[in-house]
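Trainee: What follows is a protein structure lacking sequence information:
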């Protein structure tokens, strides 16, 4: 095999793997929360993450001379989407895990975002659901019911290890990412990806900073584990994943990324089992599979959802 052919083959394999790599990176966000939250309260943790992200992302935008959104109105819309997509979503997920919810279950609940988005798209965006999408919605609800019911199968309390506060927090995260997706699609279609992300992170950072100021002690235990976890979330999740998404969109691969998001819950569950011994019984694993099938039916037919972290 010639050197040029080998190089072309390696490049092709690399491009083909990019969507999968993106989803794998995305799934580690839930694991990062589990690793870091013993050393910092959730709003404080996220505020520091956003500050460090902005310190790295803003120079990239300036050096690359990326254009900024045009008009104060668009800036305001992007800020609102940031409050929902980053502030409410990440704040809810981190707070739910902080209160004891398993990372795998949190991933599955917010992984239902395409279902909720599709259900809300009709009245909010005048988008009609197909029969297959309605089937997907039903399967998604059935799947999550089976997952939660599997805890009762083992004779455990439905909220073993966490309370209603954790459940409400993660459901708020689900509502935030779903409404944020719809809001961004309605009002932010012309948003430049990276400069728009800067505005979103500023808005979300202000919200979470206020939450840390009002409700937390703002104490951080700067252990090696916390520093490494924070570095991973900033560099890999908030920077590298966005740059990878930008490259995928440029190559016309955004739809492929969206269709792969249904892999996030099982990948997260596998990581949580390996790292934290979080387990689901057979009924729970079956429920996860049913929920994933439901999401696939909705995404493949509707193509009206996307996710951000």
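Mentor: All right, it came through fine. All of these numbers come straight from a predicted model, not from anything done at the bench. Numbers count the residues shown, from 1 in each chain.

Trainee: contacts and neighbour counts: CA atoms only from here.
Mentor: OK.

Trainee: List the single closest residue to residue 134 in space, sequence neighbours excluded.
Mentor: residue 298 (7.7 Å; C-alpha to C-alpha, 6 or more residues apart in numbering).

Trainee: All the helices of the stretch 1-150 of the chain, residue numbers only.
Mentor: 3-36, 42-63, 72-82, 89-98, 103-110, 113-125, 131-153 (DSSP state H, counting those that start in this stretch).

Trainee: whoops, I mixed them up, the stretch 151-300 of the chain
Mentor: So, for the stretch 151-300 of the chain - with DSSP H, counting those that start in this stretch - the helices run 164-187, 193-215, 224-232, 241-250, 254-260, 264-276, 282-302.

Trainee: about what we covered before: could the helices of the stretch 1-150 of the chain go into a markdown table alongside mean neighbour count and distance to residue 266?
Mentor: A markdown table is the format used below for the helices of the stretch 1-150 of the chain (neighbours: other C-alpha atoms under 10 Å; distance: least, C-alpha to C-alpha, whole Å):
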| stretch | mean neighbour count | distance to residue 266 |
| --- | --- | --- |
| helix 3-36 | 17 | 9 |
| helix 42-63 | 19 | 24 |
| helix 72-82 | 20 | 27 |
| helix 89-98 | 27 | 17 |
| helix 103-110 | 25 | 8 |
| helix 113-125 | 20 | 15 |
| helix 131-153 | 20 | 12 |
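
Trainee: try this one next to it:
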């Protein structure tokens, strides 16, 4: 399950590269969230899945942080010119932040795990070193990416502490519904989103990216993430994100022909070693 999660989660930057040229970031995310509801609501009604009535508020807050805050921050940063390598490095700080905050949710981080976290961030740095370009980088894009980092970190900790156990089908509907409510005003104001969706170019590449985002990322990967949060310590789960930039770089090399240097290969091995230090019991 962790390996499958890493592979699917790593396609996020690939999807952004396919989809963002044809739609503004918040509009794309809203279409993605609405698509999730169109898939899950009939399933929930058909299967009569239980609703977590006593946890709705906590689940909604965690969803806004994990979905709206994280994705909007990173996608808007990329749209403003943030290189994928830099954004991956910034978001790659999440396991470190989660480890520092672990005592707040009753978890402890062992010295071996701290060593693994440091190995992981070094590995991520080596992978994206060749792709990092700070020329022309705006403070807005940096701020948005840091917002995404803080949002997914807080969301992971909040969900682990307040609502780790709930029915994934109905809980996901609650989270994406709350995210739509939060993002919709921003999309209308900043991206001039209207009922005709005239800011969207419905090309085959865009439709493919949207469908993959709905089915694989927002349903498949999120279900796996929530299952991992439910079963494992937050530090162990977030350390898997160290494997995302190396895996994404490998995918970009295979799909787009982007350079994947020897330094990147060494970084991938270092990141894998770091994750092994963290998750090994």
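Mentor: On my side now, so go ahead. Remember, it's a predicted structure, so these values are computed and weren't measured experimentally.

Trainee: Give the aligned equivalent of the residue nearest to residue 134 of structure 1 in structure 2.
Mentor: Using TM-score structural alignment, the partner of residue 298 of structure 1 in structure 2 is residue 278.

Trainee: okay, now its match: neighbour count?
Mentor: Burial measure for residue 278 of structure 2: 25 neighbouring residues, criterion other C-alpha atoms under 10 Å.

Trainee: wait, isn't it in contact with residue 117?
Mentor: Yes: Residue 278 of structure 2 is within contact range of residue 117, at 6.8 Å (criterion: C-alpha atoms under 8 Å).

Trainee: which neighbours do the two share?
Mentor: With contacts taken as C-alpha atoms under 8 Å, 6 or more residues apart in numbering, the residues that reach both residue 278 of structure 2 and residue 117 are residue 239.

Trainee: Could you report the neighbour count for residue 254 of structure 2?
Mentor: Neighbour tally, residue 254 of structure 2, other C-alpha under 10 Å: 12.

Trainee: so how far is residue 244 of structure 2 from it?
Mentor: Applying C-alpha to C-alpha, to the nearest Å, the value for residue 254 of structure 2 to residue 244 of structure 2 is 15 Å.

Trainee: could you dump the helices of the stretch 151-300 of structure 1 to JSON lines with distance to residue 73 of structure 1?
Mentor: Putting the helices of the stretch 151-300 of structure 1 into JSON lines (distance: least, C-alpha to C-alpha, whole Å) gives the following:
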{"stretch": "helix 164-187", "distance to residue 73 of structure 1": "10"}
{"stretch": "helix 193-215", "distance to residue 73 of structure 1": "13"}
{"stretch": "helix 224-232", "distance to residue 73 of structure 1": "33"}
{"stretch": "helix 241-250", "distance to residue 73 of structure 1": "24"}
{"stretch": "helix 254-260", "distance to residue 73 of structure 1": "26"}
{"stretch": "helix 264-276", "distance to residue 73 of structure 1": "34"}
{"stretch": "helix 282-302", "distance to residue 73 of structure 1": "29"}
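
Trainee: Between those, which one is closest to residue 96 of structure 1.
Mentor: Counting by C-alpha to C-alpha, residue 96 of structure 1 lies closest to helix 164-187 out of the helices of the stretch 151-300 of structure 1; the figure is 4.0 Å.

Trainee: What is the mean deviation of the closest one from its aligned residues in structure 2?
Mentor: Once fitted to structure 2, helix 164-187 of structure 1 is off its aligned match by 1.6 Å on average (mean C-alpha distance after the TM-score superposition for structure 1).

Trainee: sorry, back to before: can the helices of the stretch 1-150 of structure 1 go into a markdown table with extra columns for distance to residue 169 of structure 1?
Mentor: Output for the helices of the stretch 1-150 of structure 1, formatted as a markdown table (distance: least, C-alpha to C-alpha, whole Å):
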| stretch | distance to residue 169 of structure 1 |
| --- | --- |
| helix 3-36 | 14 |
| helix 42-63 | 12 |
| helix 72-82 | 18 |
| helix 89-98 | 5 |
| helix 103-110 | 10 |
| helix 113-125 | 15 |
| helix 131-153 | 16 |
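
Trainee: between those, which one is nearest to residue 234 of structure 1?
Mentor: Of all the helices of the stretch 1-150 of structure 1, helix 42-63 comes closest under C-alpha to C-alpha, at 5.5 Å.

Trainee: Onto which residues of structure 2 does the closest one map?
Mentor: By TM-score structural alignment, helix 42-63 of structure 1 lines up with residues 25-46 in structure 2.

Trainee: What are the buried residues along stretch 167-180 of structure 2?
Mentor: By neighbour count with 16 or more other C-alpha atoms under 10 Å, stretch 167-180 of structure 2 contains the buried residues 168-180.

Trainee: export those residues to TSV and tack on distance to residue 142 of structure 2?
Mentor: Shown next, in TSV, are these (distance: C-alpha to C-alpha, whole Å):
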residue	distance to residue 142 of structure 2
168	33
169	34
170	34
171	31
172	29
173	30
174	30
175	26
176	25
177	27
178	25
179	22
180	24
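
Trainee: out of these, what pair is the most spread apart?
Mentor: Pairwise over the buried residues of stretch 167-180 of structure 2, using C-alpha to C-alpha, the maximum falls at 168 and 180, 18.0 Å.

Trainee: give the contact list for residue 79 of structure 1.
Mentor: With C-alpha under 8 Å, 6+ apart, residue 79 of structure 1 has these contacts: 199, 200, 202, 203, 204.

Trainee: Chain neighbours aside, what residue packs nearest to the residue in structure 2 that the fourth one lines up against?
Mentor: The reference is to residue 203 of structure 1. With TM-score structural alignment defining the correspondence, residue 203 of structure 1 maps onto residue 178 in structure 2. Closest residue in space to residue 178 of structure 2, ignoring its immediate chain neighbours: residue 60 at 5.7 Å, by C-alpha to C-alpha, 6+ apart.

Trainee: Could you measure from the one you found over to residue 23 of structure 2?
Mentor: Noted for residue 60 of structure 2: a distance of 26 Å to residue 23 of structure 2, by C-alpha to C-alpha.
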